[in-house]
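[1] sharing a model prediction with you, sequence too.
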Amino acid sequence: MCELLGMSANTPTDLCFSFSGLTRRGGETGPHADGWGVAFYEGKGVRSFHESCASASSEIAQVVETHPIKSETAICHIRQANVGNVCLANTHPFTREMWCRYWVFAHNGQINNFSYQPGLYQPVGETDSEQIFCDLMNRLRQNATTTDTPEQLSGILVELAGEYARQGVFNCLLSNGEWLFTFCSTKLASITRRAPFGPAQLKDADVTIDFEAETTPNDVVSIIATEPLTTDESWDIYQRGEWKLWSGGEVITSGQVQLPEPEAKK
C-alpha cells in the first residue's frame, strides 16, 4: 500500500514539517520506496515534483523539504508498487485539466480488475489508481457543471467514491485548488491546528517544531495523512466510509457512506 498526505489552510503555508515525516516512510521507516510526488497549488497553477525512487534518499525530496513552498492546498504521495512498473508515469499525484482548473488526485489502495470506461480522460501509466482518476473525471464531467457548488460536487464525488470503495480499497485525496476532498476506505487521519499553537514532534524523524513561532493567531492549517505523523498531538481518525470536504483549513461538509465489512483473512 501507499501513503497519502494532504494540506488545507486559510493562508499560504509551507508543508516542510509534515513532508519531512512522510518522506522518511518512503524507504527508511516504511516500505514505500517505489516513488513519490507532491503538488502545491498556487492560485490556479500547480507546482509539482515527482520521482520514481525512494523519497527518504531523494535529493529532490530534500530540496522540497528544506525550501518552504507556500500553498493553501497540497497533495503528497509515497508509493509501494502493487500495480504497474516502478516508473515516473506511475507516480502519484496525477493531474488533469477540467473547466479551466487543474485537478490533482492521489490514491492509497487497490481495486483488482478495475473496469475503466474510456472517455476524454485516459491514463498515461499502468496503475489502477490513474484509471480510477480518469474514470472519476469522465463521469464528473458528464454529471456536474461549472456552476455546481463545492457541496453539490461533493455529492457526486461521494457517490463515486462509495462505488470504488465497494470494489476494493479506496482512500483518496482530490482537489481542484478551491477545496480538498478526502475519502477513507480503510485508513486516514487528520489534525487541525489553530491558536493557541504549540510544539509537535514527528514520529519518523527527530524533528520538533514550535508552531507558535511559525504562525499568526488567525492561521488555520489542517493536515490529512494515512497515519498520524506526530507523537504528541491528538489526531482525528477517520471511520470506514467517512469523507470530508475541506476549504481554508476547515471542514465545510462531511458524512459517511455504508461500506461492506472487509472479508476476514483466512
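    Ah, there it is.

[2] going forward, measure contacts and count neighbours with C-alpha atoms only.
    Fine.

[3] let me see the ranges of the strands in the stretch 101-250 of the chain.
    101-108, 171-175, 180-183, 189-194, 199-201, 208-210, 220-225, 236-237, 242-247, 250-256 (DSSP state E, counting those that start in this stretch).

[4] now render those as a markdown table, adding distance to E59.
    Below are these laid out as a markdown table (distance: least, C-alpha to C-alpha, whole Å):
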| stretch | distance to E59 |
| --- | --- |
| strand 101-108 | 22 |
| strand 171-175 | 25 |
| strand 180-183 | 28 |
| strand 189-194 | 28 |
| strand 199-201 | 23 |
| strand 208-210 | 22 |
| strand 220-225 | 23 |
| strand 236-237 | 32 |
| strand 242-247 | 31 |
| strand 250-256 | 33 |
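
[5] what about versus this one:
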Amino acid sequence: MPLTTLVDSHCHLDFPDFAGQTDAIVARARASGVGRMVTICTRLANAPAVQALAEAHDGVFWAVGTHPMHVAEEPMATVEALVALAAHPKMVGIGETGLDYHYTAESAGVQQQSLALHIEAARRTGLPLIIHARAADDDMARILTAEHAAGPFTCVMHCFTSSRALAETAIGLGFYLSISGIATFRNSGDLRAIFADAPRERLLVETDSPYLAPLPHRGKRNEPAYVAETARLMAGHLGMEPEDFAALTTANFDRLFAKAAGPVPA
C-alpha cells in the first residue's frame, strides 16, 4: 500500500475512453495511492454529466469551462453561468480555458474572448483558473499579466510544456505549474529542468488522462492511477524521495484548490 496519498489534479473521467468503467478506474487510483482527482469538463453542455461523476464518487471533484479548441463550435460561456456552476460543493476550478494556436490558430480572437470571461469567473468565485497553453506563449504571458494586474486570481498552468519564459511569467504571478506524464519522457530533459528550477511549493502533478500516459505506460490509455508513476519518476529527477514529492504536491494542491482540501476517502 502506498505510504502517501497523491492527487490527480487534472483528468477527464467523462471522456468516451472511460465509459462504463468509472468505478474500476477510481478503485485502481485509490489502490495506487491517488485518493483525490479533479475531472475536467471541457464543454459547458457536458457539465451535468461531469457533475454527476463527482457526486457519485468520494474524492472526485470537478471543474468546468470551454476548452480553447472548442470555443469556435460552442456557445460562448458567460461569467454568470460559470459562477452559478461554481456554487456546487464539489466544483473546484474554472476551466480548462486558455489558448491553443497549434491546432486552432484561426480562432485566436474568440479564444482570447473566452479566456477573459473565464478569468473574470475565477476572480468572482475565488476558484483557481485552469489554463491550457499550446503554441501561444507570447499572447498567454501578455494576457495573464495584464489580467492579473487588473484584478488578481489564482491559476494553474495545466500539463505545462511551454517555454521557460512562460513558466517564469506564471511563477512571477503566483501561479502553479502542473507536471504531466510528458515530463517522464526521455526527450523531455528541458522540461524537467524548468520544473527543477521552479519553486517546489508551486508544483502539482496530473495525468490529463486518458491522454499522455507516463513511462512505462507511454502510448497506452492513461488513467488517474498512473499519476503515481509520474510522481515517482519526477521525485527522482528532483532528488526527492517519492513520499516527500507526493506530500509536497498534495499540500500544494490543497493550498490552490482549497475547496477540495480535506480528509482523504477511506
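    Received it, and whenever you're ready, just let me know what you need. Values in this document were obtained by computation on a predicted structure and should not be read as measured data.

[6] drop the TM-score for these two in here.
    For these two chains in superposition, a TM-score of 0.32 is obtained (TM-score structural alignment, normalised by the length of structure 1); 152 aligned residues with a C-alpha RMSD of 6.3 Å.

[7] picking that back up, of the strands of the stretch 101-250 of structure 1, which is nearest F49 of structure 1?
    strand 101-108 (12.6 Å; C-alpha to C-alpha).

[8] tell me which other helices or strands the closest one touches.
    strand 3-13, strand 71-78, strand 94-98, helix 128-143, strand 171-175 (3 or more C-alpha pairs under 8 Å, 6 or more residues apart in numbering; DSSP states H and E).

[9] run the last query once more with 6 Å
    In terms of contacts (3 or more C-alpha pairs under 6 Å, 6 or more residues apart in numbering; DSSP states H and E), strand 101-108 of structure 1 is packed against strand 94-98, strand 171-175.

[10] determine which stretch of the ones you listed is the most buried.
    Each of those was assessed for mean neighbour count using mean count of other C-alpha atoms under 10 Å. The highest is strand 171-175, with a mean of 26.

[11] for it, give me every contacting residue.
    Strand 171-175 of structure 1 is contacted by residues W103, V104, F105, A106, H107, N108, L180, F181, T182, F183, C184, S185 when judged by C-alpha atoms under 6 Å, 6 or more residues apart in numbering.

[12] got JSON lines for the residues you listed, with distance to W243 of structure 1 too?
    Output for the contacts of strand 171-175 of structure 1, formatted as JSON lines (distance: C-alpha to C-alpha, whole Å):
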{"residue": "W103", "distance to W243 of structure 1": "18"}
{"residue": "V104", "distance to W243 of structure 1": "17"}
{"residue": "F105", "distance to W243 of structure 1": "15"}
{"residue": "A106", "distance to W243 of structure 1": "15"}
{"residue": "H107", "distance to W243 of structure 1": "14"}
{"residue": "N108", "distance to W243 of structure 1": "15"}
{"residue": "L180", "distance to W243 of structure 1": "11"}
{"residue": "F181", "distance to W243 of structure 1": "7"}
{"residue": "T182", "distance to W243 of structure 1": "6"}
{"residue": "F183", "distance to W243 of structure 1": "4"}
{"residue": "C184", "distance to W243 of structure 1": "6"}
{"residue": "S185", "distance to W243 of structure 1": "9"}
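
[13] give me the buried subset of the residues you listed.
    W103, V104, F105, A106, H107, N108, L180, F181, T182, F183, C184, S185 (16 or more other C-alpha atoms under 10 Å).
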